[in-house]
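sequence first, then the predicted structure, then my questions.
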Amino acid sequence: MSTAETDPVVGSSPVAAATPAQQPNSLQGLAQRRAEQHQHHHKQNDINSLSSSEHSQFSSDRGSTPPLTDPKISLPGSDSKDKFSAIDDSPQATSSSKPRSKMSSEYDPFAGLSFKVGVAENKNSTYRSKMEDVHTYIANFAERVDWGYFAIFDGHAGKESARWCGNNLHSLLEQEIDLELQEQKDMSETNTHTGQPSDSDTKDHLYKTFIKADEIIEKNAIQGGCTAAVAVLRWESEGSENGHKRMLYTSNVGDSRIVLSRKGKAYRLSYDHKASDKNEIDRVESSGGLILKNRVNGVLAVTRSLGDSYMKDLVLGKPFTTSTQITKDDEFMILACDGVWDVISDAKACKIAADCFKNGLDAQEASRKLCQSAIDASTTDNVTVMVVQFDQGVFD
């Protein structure tokens, strides 16, 4: 059914099953419907994750927070319910890790859920001798019904850091979520809580998770580094008895990218941390580094990453984070490494995927089409593409 790929630095115990957990009262009806439908299709006792690909990118700092609007593509206006912000605090790091397991191609972990996932990858053997990308996705993430976790890690100078993140970062994030809910539970006798972390809490969880992962990688002398693009899709209470909303949280370091398609238009939910970016150049130089030929100290093409411990004073692991309310207007999102974005624009990628859906193809076929399009456009890097299609009918 599934086999575990174990990182040499971490233990080999299998990942806990992604089963439904107790939901808050405001979401109980929805949770029960999702759970019944999910259990009707499958008994899911494995977390469903995958891995693959290669490239080179790096980390982040707080001295110069990048602007929230990418100049290459517009973001929702101020009247939108979307919220975009960067978190940059300095939390302590702790260690926790579990390996992820590979999913059988015959098994659909998303049956009965409100999203579908497709993943495609290509080593691009014309230009690359090995694959250093890793991808992970999890249905019913953190044992909560109809939550999803999606991540792409693009390794450089080896695959060790990317593999470690693919095996462990979701576990660190789940710990942060569970800790927050336990603290809310402990306070419930004197305060009113929904049982759900707030908007800012969830972004903070992602931020802390990236910092912890970066410190654990350094502590364990894991070689190389990787970019990271992570998204969490979840339900939250709106405070009313039966009200709930769909939220998407993202976090990234480096130039792997997350793009949302809304009413046929592309919205970038990540920030490209490159050595050609003015904000990142200023930060690196103010920290005593140099940018030579669009590389940090002439070595790294990205300015933020997880790992790369030998350059951690310049190449940081502090991420850019966003929160976005998902509505009926949102069709799908694309997570991909820079092997895609180097040769395909955000808008074109969304059009390729949208055309696939219009022609009756699924998320898997859309991801394959995007992957092949990058190869056909002569990308020189490994390619990994993840397409997450939203069930818009859930809002009916």
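Happy to help now that I have it.

from here on, just use CA atoms for contacts and neighbour counts.
Will do.

mind checking which helix or strand the residue nearest to the spatial centre of the chain is in?
Using Cα atoms, centre = their mean, the residue of the chain that lies closest to the mean C-alpha position is residue 230, 1.2 Å off. With elements taken from DSSP states H and E, the one containing residue 230 is strand 225-237.

quick one: list the elements packing against that strand.
For strand 225-237, the packing partners by 3 or more Cα pairs under 8 Å, 6 or more residues apart in numbering; DSSP states H and E come out as strand 148-156, helix 160-187, strand 244-253, strand 306-307.

quick one, what contacts the residue nearest to the centre of the chain?
149, 150, 151, 152, 250, 251, 252 (Cα atoms under 8 Å, 6 or more residues apart in numbering).

just the buried ones from those?
The neighbour-count test (16 or more other Cα atoms under 10 Å) applied to those identifies 149, 150, 151, 152, 250, 251, 252 as buried.

between those, which is closest to residue 169?
Looking at the buried ones among the contacts of residue 230 and their distance to residue 169, the nearest is residue 151, at 9.2 Å (Cα to Cα).

ok so, going back, dump the buried ones among the contacts of residue 230 into CSV; add distance to residue 109 as well.
What follows is the buried ones among the contacts of residue 230, written out as CSV (distance: Cα to Cα, whole Å):
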residue, distance to residue 109
149, 12
150, 13
151, 16
152, 18
250, 22
251, 24
252, 25
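
quick check: the farthest pair among those residues?
Between all members of the buried ones among the contacts of residue 230, the longest pairwise span (Cα to Cα) is found for 149 and 252 and amounts to 13.6 Å.

tell me how far residue 39 lies from residue 230.
Between residue 39 and residue 230 the distance, using Cα to Cα, to the nearest Å, works out to 27 Å.

and for residue 387?
13 Å.

cool, residue 303 as well?
Between residue 303 and residue 230 the computed distance is 17 Å (Cα to Cα).

all the helices of the stretch 251-396 of the chain, residue numbers only.
Secondary structure of the stretch 251-396 of the chain (DSSP state H, counting those that start in this stretch): helices located at 278-286, 338-341, 346-358, 363-376.

ok, second structure coming up, stack it against the first:
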Amino acid sequence: MSSKPSVPESSTPVCQETKTESMECENETGFLLHQRLREHALSVLGCEPYKIPHDLEALLLLRRKAILQLLRSHTYTENKVQKINRSYEIIKSVLGRAFPPKHADCQYYIAEHTVNTTKVSHPLIRAVSTCEEKNAAWKPQMEDVSVLIDHYGGKTGTCFIGLFDGFHGNFAAQVTSKELPILVLEQLSKYPSSTYSVTSEDLKMLAGFDTLFQEMCEDNNTGYAPPVLFSVEDNVCDPERVHRAFAKAFWKMDRLLGLGRDETSRIRWSGCTALICLIESTAKARKSEAGMAENGNTIGIPTNQQGRVTGMIHIANAGNTHAVLCKNGKGHHLTQDHSTSNHKERCRIYQNGGKISVHEPHGLVEGLTRATRGLGHHGDPLLKKCVIPVPSSLSLPIDDSFQFLILASSGLWDVLNKDKVVTTAIEILSSHSELSQDRGSMSNQASVHFSKTELPNDLSINSAETGTEDNNFVLEVIQDSQPEENTLTNVTARVEEHLQMQNQYEILAANISKTIVVMAMCAGSRENISVTVVLLPGCDSYLKK
């Protein structure tokens, strides 16, 4: 009988002091955060929700029982023991304390994190926020890299979002975040009647790689299969062209990482999984069309036949970095799982002569990583023949039922499923009734849109203050029954209302991303965690309740 390691009383120190950036947390968000932490901890310890042990002795019995059950099972892993220990410490901190705790009480669970909210002048994006956590207890450095490019390719109403999860260092992720968007843009700009443009600086960079790609032909081994075509209008690209551009750009990026620029290790070079998202808006709304293209197949996300299509989302991923869409209150995976838990991926690796270890429940490719697709890894021939740079891509039309999009690295999805993440985000949205009231009061007023170029001098919006130039403002003062409402004072007030509403969206996105990261930490994640939240027009439905 194989012996299993003994478990100490608590393998997770709770008195460790860490210096963290003090952040103010709204009362309702703090309450929801701690409620989620407590609920998850009780579930791990095998206790019913809201039934907290009355003293420390009863809590110790629950912990010992959970560990004994784990030792007797065939699914024992150190990660599960870590979950039990973290849950024990969470409930222990609740005993004898006021509820909910201050944000400072969560310092142990967030050691080093940053929350970045980027202003985007996109008609379909309410706000974008990214929260990054190094998880210093398990990772010595941050290997995740995220990127956001507004007015991508010089097009108004187009936004590029990327998330790259590094492996064996952050070099591959850093280089990919800078060069992959340019490679994708190069491919998109080549098609006839394309409205994408490449800057002269980017053209110089691409010219330096011409000799490397001169042997590349149109039908190279990119693993690409032509998807179903859409009848797309306005300035939105055909999904087939976008998918082909994604596949070629991934292949080129992998070749560039093979040059080994600035790589220091002679044994194994760095690599990364990749997730990119291109959000395009249409000039005119049109009726929703059935079906969604995914490398030649349709997937089971229902399309609102009565809704207005206002744009397109194009997604591509290689690896276990995923995107989840919330549509009508339900979460949908937009990415494929390229990991050892995927049976097809396991079969492909075995057919190519690769090996999968049994150190983890689903094993590791060559004993190193769960990801079966990605970029880089050129320093390790055995790993490289198994981890391929072939993305899975998907396109779908955006309608009014699209509420938000969550892009996250494997550090989140290893410990939390999409339903838990989506439910948490929805509850945070529902708790902010202030934004709903502001939006409702604005809808009862006259419809007024503003443009920086047409505003009076004293009302011009300073881009240094707003962070971006809002191209959605077009001055159209619609006459009301009372002409005095169109005075300069009312115009000023409505500009301020718009800016206040935009600020509320940014606060919401930041709270969602931060709360999800905290939940992943408390669930026992051992990886870097990066979460990007994109609020879409459909999120207003919760704010109006």
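All right, it came through fine. It should be emphasised that the depicted structure is a prediction, and the values quoted were computed from it without experimental measurement.

TM-score of the superposed pair?
The TM-score (TM-score structural alignment, normalised by the length of structure 1) is 0.66; 285 aligned residues with a Cα RMSD of 2.9 Å.

what residue of structure 2 matches up with the residue nearest to the centre of structure 1?
Matched to structure 2 by TM-score structural alignment, residue 230 of structure 1 sits across from residue 276.

next, count neighbours for residue 166 of structure 1.
Neighbourhood size, residue 166 of structure 1 [other Cα atoms under 10 Å]: 30.

trace residue 345 of structure 1 over to structure 2, please.
Counting by TM-score structural alignment, residue 345 of structure 1 lines up with residue 417 in structure 2.

so how far is residue 258 of structure 2 from its match?
In this structure, residue 417 of structure 2 and residue 258 of structure 2 are separated by 34 Å, where distance is defined by Cα to Cα.

looking at those two, which one has more neighbours?
residue 258 (17 against 10).

what do we get in structure 1 for that one?
Using TM-score structural alignment, residue 258 of structure 2 lines up with residue 218 in structure 1.

the one helix or strand its match maps to vs structure 2, average offset?
For residue 218 of structure 1, the enclosing helix or strand under DSSP H and E is helix 199-219. Superposing on structure 2 and averaging over aligned pairs (mean Cα distance after the TM-score superposition for structure 1), helix 199-219 of structure 1 comes out at 1.2 Å.

list the helices and strands that helix packs on?
Using 3+ Cα pairs under 8 Å, 6+ apart, the elements in contact with helix 199-219 of structure 1 are helix 160-187, strand 244-253, strand 306-307, strand 320-326.

mind listing what's buried along it?
By neighbour count with 16+ other Cα under 10 Å, helix 199-219 of structure 1 contains the buried residues 199, 202-218.

and it, how far out from the chain middle?
12 Å (Cα atoms, centre = their mean, to the nearest Å).

thinking again about what came up before, ok, of the contacts of residue 230 of structure 1, which one's closest to residue 364 of structure 1?
residue 150 (14.4 Å).

corresponding residue for that closest one in structure 2?
For residue 150 of structure 1, the aligned position in structure 2 is residue 161, judged by TM-score structural alignment.

need the three-state assignment for residue 115 of structure 2.
strand (DSSP: H, G, I helix; E, B strand; the rest coil).

what about it, neighbour count?
Under the criterion other Cα under 10 Å, the count of neighbours that residue 115 of structure 2 has is 19.

distance of it relative to residue 514 of structure 2?
As for residue 115 of structure 2, its distance to residue 514 of structure 2 is 7 Å (criterion: Cα to Cα).

what about the aligned partner of residue 295 of structure 1 in structure 2, how many neighbours?
By TM-score structural alignment, residue 295 of structure 1 lines up with residue 364 in structure 2. Per other Cα under 10 Å, the neighbour tally for residue 364 of structure 2 reads 20.

so what's residue 364 of structure 2 up against?
With contacts taken as Cα under 8 Å, 6+ apart, residue 364 of structure 2 has the following neighbours: 340, 356, 357, 358, 370, 371.

do that again at 6 Å, thanks
With Cα atoms under 6 Å, 6 or more residues apart in numbering as the criterion, the residues that contact residue 364 of structure 2 are 356, 357, 370.

how close does it get to residue 340 of structure 2?
If you go by Cα to Cα, the gap between residue 364 of structure 2 and residue 340 of structure 2 works out to 7 Å.

identify the contacts common to the two.
residue 370.

one step back: so which of the helices and strands packed on helix 199-219 of structure 1 is the most packed in?
Ranked by mean neighbour count under mean count of other Cα atoms under 10 Å, these are led by strand 306-307, which reaches a mean of 36.

relative to structure 2, which residues correspond to that one?
When strand 306-307 of structure 1 is aligned against structure 2 using TM-score structural alignment, it corresponds to residues 375-376.

strands of structure 2, start to end?
Along structure 2, the segments classed as strands by DSSP state E run 113-118, 127-133, 144-150, 158-167, 271-287, 293-294, 297-298, 308-318, 322-327, 330-333, 375-376, 392-398, 402-408, 529-535.
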